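> Quick one: sequence plus predicted model below, questions after.
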Amino acid sequence: MDAKQLQQVLEAVLKQQAQTTSTANNATLASALSGRITTFNYDPENGSTFESWFKRFGTLINDDGKDLPDASKVRLLVGKLGEEEYAKYSNSVAPDTPDIITFNDTVKNLKLLFADTRSLFVRRFECLKIKQQPNQDIDSLIGQINAACENANMALTKEDLKCLIFIIALRDDAHDIRQKCLQILEDARIKKKSINLKELAEECRAYQLVKESALSLNNPRADTNAIRAKPQHLKDKGGKQNQKFVRHFAKAEPKLTQTSQPRGKPTHACASCGRTDHWRNDCRFKDVTCNKCKKKGHIAKVCRSTYTANSISIVQKPVKSFFTINNQGEWWKVNVNINGSSHRMNVDTGAQATLITTQLWNKLGKPTLFSADIETMNCNGQSFATEGKFDCMVSYNNSTPIELTAYVSQAVKHDLMGIPWIKELEVIPKEIMKPCHLQSISANLPITDKNSLINSLQTNFSDVFGKELGHVKKFKAHLYLKHGATPTFCKARPVPYGALPAVNAELDRLVEIGAIKPINFSHWAAPVLAVKKKNGKTRICIDFSTGLNNALELNRHPLPRPEDIYMALNGAKFFSRLDLRDAYLQMELDEESKKLCAINTHRGLFQCQRLPFGVKSAPSIFQHLIDQLISGISGVFGYLDDIVIASKTSKDHTKTLKLLLKRIQDYGLKLQLEKCDFLQEKLLFLGHVVSPEGIKPDPGRSEAIRNMPAPHDKSTLRSFLGALTYYGRFIKKMREIRSPLDELLKKEIEWKWTETHQKAFERAKEIMLSDLLLTHYDPKLPIIVAADASKDGIGATISHVFPDKTEKVIEHASCTLTAAQRNYSQIEKEALALIFAVQKFHRMLYGRKFTLQTDHKPLV
């Protein structure tokens, strides 16, 4: 070895020693810094954000750790994140990993991810609400104010300050107005626009009027103050006004008295909107069209087409022909419960409607009346007037209350129970009613025979129920490739000999109906596999996960939430379900997309001409089509290839069915008649049975649950818990039931099936096999939200209170406590349960009053 080689060896050794020393020094420095930095736990409610944490420790990392390489600083920073925070961060940067991101980018990402969730104006609002606590000294208060002002960026303009003072000055019960104001200010800040107090007040007034109008239109029966009061233009001057008028959300007409007004101010209510703070010429509603009378110049709230007579409000409806027979002689009387109170009525088997006196109507609290859709006559053929009709909850002999219709008339002297009530309440047993053929009495009312309806639909829409493949006329499906995507070609998979005849037959069928066509060459190709369906037929499934799906941009048209559909079915008594034949295949691909959807089979290449199952964007593309198909048709809901029609009457149902089938015909779609259900009283939809009473799980799953063996490893336990999750909304305190089973799934827990686990398993099966029923959400009924906490989980229930004071559950919810939350005191757990309940049921609670229940007395 010469001198030059020796020199090179020495330099290499020295360099390696320096690197080793540097690495050791870096590790020592990083370890020392880590010991001086506390773990970051995200808690925005208490001001613990990443920005505040980094203000404290960022200087330490940047100054004392300035000699650390960038990767070491990233490891140090990420290593100080709590478990939940690290999981959330790593998910947010996926598919990248935290270690390949630079330190500066890591800090930037963490500041965005773990920022203060409150808007700037909410922080300012809370800053101005600071008050000295009983045991707080001056220095502590000043420190709190400095920190809050810094966090709220309190460099306020004069108008900003006035807006905040306005929000603080709002009454305590004006929560929604306050929330709307904060939203307006935050939106303006994001758009970098200035807003003054006058503009904010205008926005609030507009919001107020819109909400009042919406309440008036959407919930007329709940608006009892507006019903009992005469319209303002019919009141006597100086008459008493409703003393319960609320300034922000008035339920009665605005108060008008002959008090003196300042010069130049209006002396009467605006005829366009009912307010008294402007002249009609300046009213923003002077050119709108009324939703009640369809005339221009006013809103529904002040519409004069709704008149009052004897304090009864009538809403006009179409008129049918109807006879009421008033028998003479001895009456048969029964006691019935109407809207929670007992009343005695005369049973009249000759009356086709239930008629009550105005005296009973007054006792019931004068419920809202709608115009009577009948003409009434006595047994002598003489007509008499009715004041209107209303719906009420009625029960007989302690039966479950049901909703029935009663008519009010000043001409009757007795409360008469007619045939509809007699039949529904079973005052006369059904066995006795049947031979009487009482339906002939109601010959003028629409009676729809299911079989004749189906025959009529088949005749009038024969092409809709045809056997051939449908072809959407409106548009073609397009698949979008990601930029730079390269084709993937997969070879054909072998087909089992026993399945060859069925696969060949299915390929021939698809070619015959035009769903696929043979080709000689393609850059793209996906393999296929054969799956046997329940009816014994074979379906060819295309495995696009082999390449095409990864190369496609996802179509993001949203699928409807099943919960929203179930909620919209409230009040319906008749249901139908339409099933589309070979649903996706009815939509043609455009030419560009056809080239992407080639399949490789044992018979060579085929090109898909129609939208195939298995393509990543197919569900969203097809849902977009269904949403367009049913748009504008009331009572129709679509979830992919299942379309549901729900109506309150058979007449409306038939009308909607025909309208929808005409739309389907225009689109070129085809239905599978044997899978359609018409005029059902209950319906299986999206795995649940829907009926007028509510929703419950599919009873078809009972046998599978009953025969389900106990899990023998973590994989089979996960499968069972997945099935149990399906029942989550139906089961109270779900987390308590499954808690022992969840423990077994933890990584650090060794699998050991004990008697405790077997009991939890059997209890869960027993509950799943019980009669589980949830009522429909009804915006007109009062709501109770209850919450409870145990040592391992929290649960919540939202219920309706019906007129007979019974409570029925709308939905249950539960959540397992985290390791940190398990350390909370019991009062903190109970408070957390209340917060969880309100957040979970937010969509049903927002914008309305409700009762919040807790069994933890220290919270009250």
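Received the coordinates, thanks.
> okay, CA-based contacts and neighbour counts for the rest of this
Noted.
> how close does H712 get to K594?
For H712, the distance to K594 (Cα to Cα, to the nearest Å) stands at 47 Å.
> and if you look at L548?
Going from L548 to K594 by Cα to Cα gives 12 Å.
> L629 too?
Distance check for L629 against K594: by Cα to Cα, it reads 24 Å.
> And H712 and K594? Which one has more around it.
More crowded of H712 and K594, by other Cα atoms under 10 Å: K594, with 19 against 11.
> what kind of secondary structure is E85 in?
Counting by DSSP: H, G, I helix; E, B strand; the rest coil, the backbone at E85 sits in helix.
> give me the number of residues near A704?
Look at A704: counted by other Cα under 10 Å, it has 9 neighbours.
> before we move on, what about A477?
Close neighbours of A477, defined as other Cα under 10 Å, add up to 20.
> Could you pull out the strands in the stretch 451-600 of the chain for me?
Taking DSSP state E, counting those that start in this stretch as the test, the strands found in the stretch 451-600 of the chain are 516-518, 526-532, 538-542, 574-579, 598-601.
> distance between the ends of stretch 585-599?
15 Å.
> what's the spacing between it and its chain's center?
The chain centroid and the centroid of stretch 585-599 are separated by 34 Å under Cα atoms, centre = their mean, to the nearest Å.
> Any buried residues in that stretch, and which?
585-590, 593-599 (16 or more other Cα atoms under 10 Å).
> Now go through the residues you listed and say which are in helices.
Mapping those onto helices (DSSP state H) picks out S593, K594.
> hold the first one in mind and look at this next one:
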Amino acid sequence: MNTGEEIEGIDVTDMAQALNEDLAHNESVSGILQHMQEEIERLKMENISLKQDLSRTNCYQEAGTEQSTVLHCASVTQDEPSLPPEYSDFKDVFDPVKASVLPPHRSYDCRIDLIPGAPLPNNRVYALTDKETKYLRTYLDDLLQSGFIRHSTSPVSSPLFFIPKPDKSLRACIDYRGLNKATIKNKYPLPLIPVLLDQLRHSTVYTKLDLRGAYHLVRVKEGDEWKTAFKTKFGLFEYTVMPFGLCNAPAAFQFFINEVLHEFLDVCVIVYIDDILIYSKNSEEHTQHVRAVLSKLKENHLFAKLEKCTFNVNKVDFLGYCLSPQGITMDIKKISAIADWPEPSSVKDIQKFLGFANFYRRFIAHFADIAAPITTLLRKGQRFLWTDEAAHAFQLLKQKFTSAPILKHPDPDLPFFVEADASQVALGGVLSQRDAVDGQLHPIAFYSKKLLPAEQNYTVAERELLGIKVAFSEWRHHLMGAKYPVTIFSDHKNLQFFGSLKALTPRQMRWLNFF
């Protein structure tokens, strides 16, 4: 999608258009711009009404050179809810004024180690409109007053530009691509969201905490500030806190928050960057857990946005899912977005739809099989032709998403059941457990995979066996060392004699060793 296109209700500024024209041939920048627009459209589809608050604007930008840049920008002002009385002695954790105070240096400060000999950026200043100039002045004044930035004499600089928000105000973004290219990458891993959610078995009450200006709660390592310098018409500035846009920022913050909350992880807390979920088996236990976590936040100069927090509930939206004691469902807003999704008219439209849909594919049986007529259009050199078969697949996927089941939390104290199947084009499987109350099998997760051209030439028996093998690989962390024998369901009865065959191909022998 072009940044220069007009989005309904949003006037794309001349600045964004000029930036797109200047950098259209750069694949990395195209990714940045595309995700900016996708974020805008996502917010529109969710009908989020953002109120302008120029004095407090946080632009969350997580960027990397090895993966697409994602922008999370917000400046939401709402009526501030009250803090539950059992946590009233932690009101300082939710104080926005104290959150704007420059944090201390710690051992967790963000390092920016450079590749020896790598060229460093020194970009030009972009011309701004009157509206952008006015906003820039406020933006700089706020950050200077808080000490989050300072005047700089750095020999490097990255450009600052603006993109429009849905309420027609602006958000400032710094393009750190040049710096990121010269930075030694921090390989500290971000958690796998499905693995995080597996910890919620037996939980009945939840509290969600959203950290305020999370990255700005971490200092840049002393002596590395000059590397964050950005250039504007009002001069050169550098960050003293970790800015949004550095390729190592997500990893650095994840390491920091994991260290702060390490004693609670997988016990009563799961955390993904600045989103914290506290879970407990009962209310009494939950109050103790929440107080312990708030105490850690206060001790480490971390703050949360009260208006974005949820306390002591039996159902909570977290990381795009709706969580409850019954299991996991899709976020209702995302379901509405998929239900209203227009039919793709280009390869870019297909990529956008599948990128959105893939996040929830674990809810859909035979996702890869259903989507095959659509994914075929993404082949290199493939001419875009929206066929009746593709249209049918598109509508069927939308129908499947709007009727997706609840996925149960896995319980290692119950037997697991694996059902695997294979078609001519894809593999599919479902991991289930039997409910102790109704005695029925309930899904934990679905899995599907499109077959490679060579795999499509396998015999029916081989494809069916491959489906079982892939399912066991996908759910290895549940099935290996399971307390009870795993039951496999297959519609190919001949597989039960596979181990007793006298003549096996080399491929079949390898598979036999797998089992």
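Here it is on my side, so go on. Bear in mind that the values here come from a model prediction, so they are computed numbers and not experimental data.
> how near is the spatially most central residue of structure 1 to H776 of structure 1?
The residue lying closest to the centre of structure 1 (Cα atoms, centre = their mean) is D564, at 4.2 Å. Per Cα to Cα, D564 of structure 1 is found 11 Å from H776 of structure 1.
> ok so, going back, specify which member of the buried residues of stretch 585-599 of structure 1 is nearest to L741 of structure 1.
L585 (42.9 Å; Cα to Cα).
> The closest one and K670 of structure 1, how far apart?
Separation of L585 of structure 1 from K670 of structure 1 (Cα to Cα): 11 Å.
> okay, and the common contacts of the two?
Common neighbours of L585 of structure 1 and K670, using Cα atoms under 8 Å, 6 or more residues apart in numbering, are L469, G470.
> Which residues lie in contact with L113 of structure 1 in this structure?
Neighbouring residues of L113 of structure 1 by Cα under 8 Å, 6+ apart: Y89.
> same check, this time on E222 of structure 2
Contacts of E222 of structure 2 by Cα under 8 Å, 6+ apart are H105.
> Now do the same for it: its match in structure 1.
Matched by TM-score structural alignment, E222 of structure 2 corresponds to E591 in structure 1.
> how close does that match get to G470 of structure 1?
To G470 of structure 1, E591 of structure 1 is 19 Å away according to Cα to Cα.
> what does S702 of structure 1 give?
S702 of structure 1 is 36 Å from G470 of structure 1, where distance means Cα to Cα.
> What ranges does the stretch 651-800 of structure 1 have for its helices?
Using DSSP state H, counting those that start in this stretch, the helices of the stretch 651-800 of structure 1 run over 702-706, 714-726, 734-743, 755-769.
> From the chain's centroid, how far away is the last one?
So that's helix 755-769 of structure 1. In this view, helix 755-769 of structure 1 has its centroid 31 Å away from the chain centroid, taken as Cα atoms, centre = their mean.
> before we move on, what about the second one?
Centre-to-centre, helix 714-726 of structure 1 and its host chain are 25 Å apart (Cα atoms, centre = their mean).
> That helix: average distance to aligned residues in structure 2?
Compared with structure 2 after fitting, helix 714-726 of structure 1 deviates on average by 1.6 Å (mean Cα distance after the TM-score superposition for structure 1).
> Go through that helix and flag the buried ones.
K714, L717, R718, F720, L721, L724.
> residues in structure 2 matched by that helix, start to end?
Using TM-score structural alignment, helix 714-726 of structure 1 pairs with 347-359 in structure 2.
> Contacts for that stretch, please.
M1, I338, P344, I374, L377, L378, F384.
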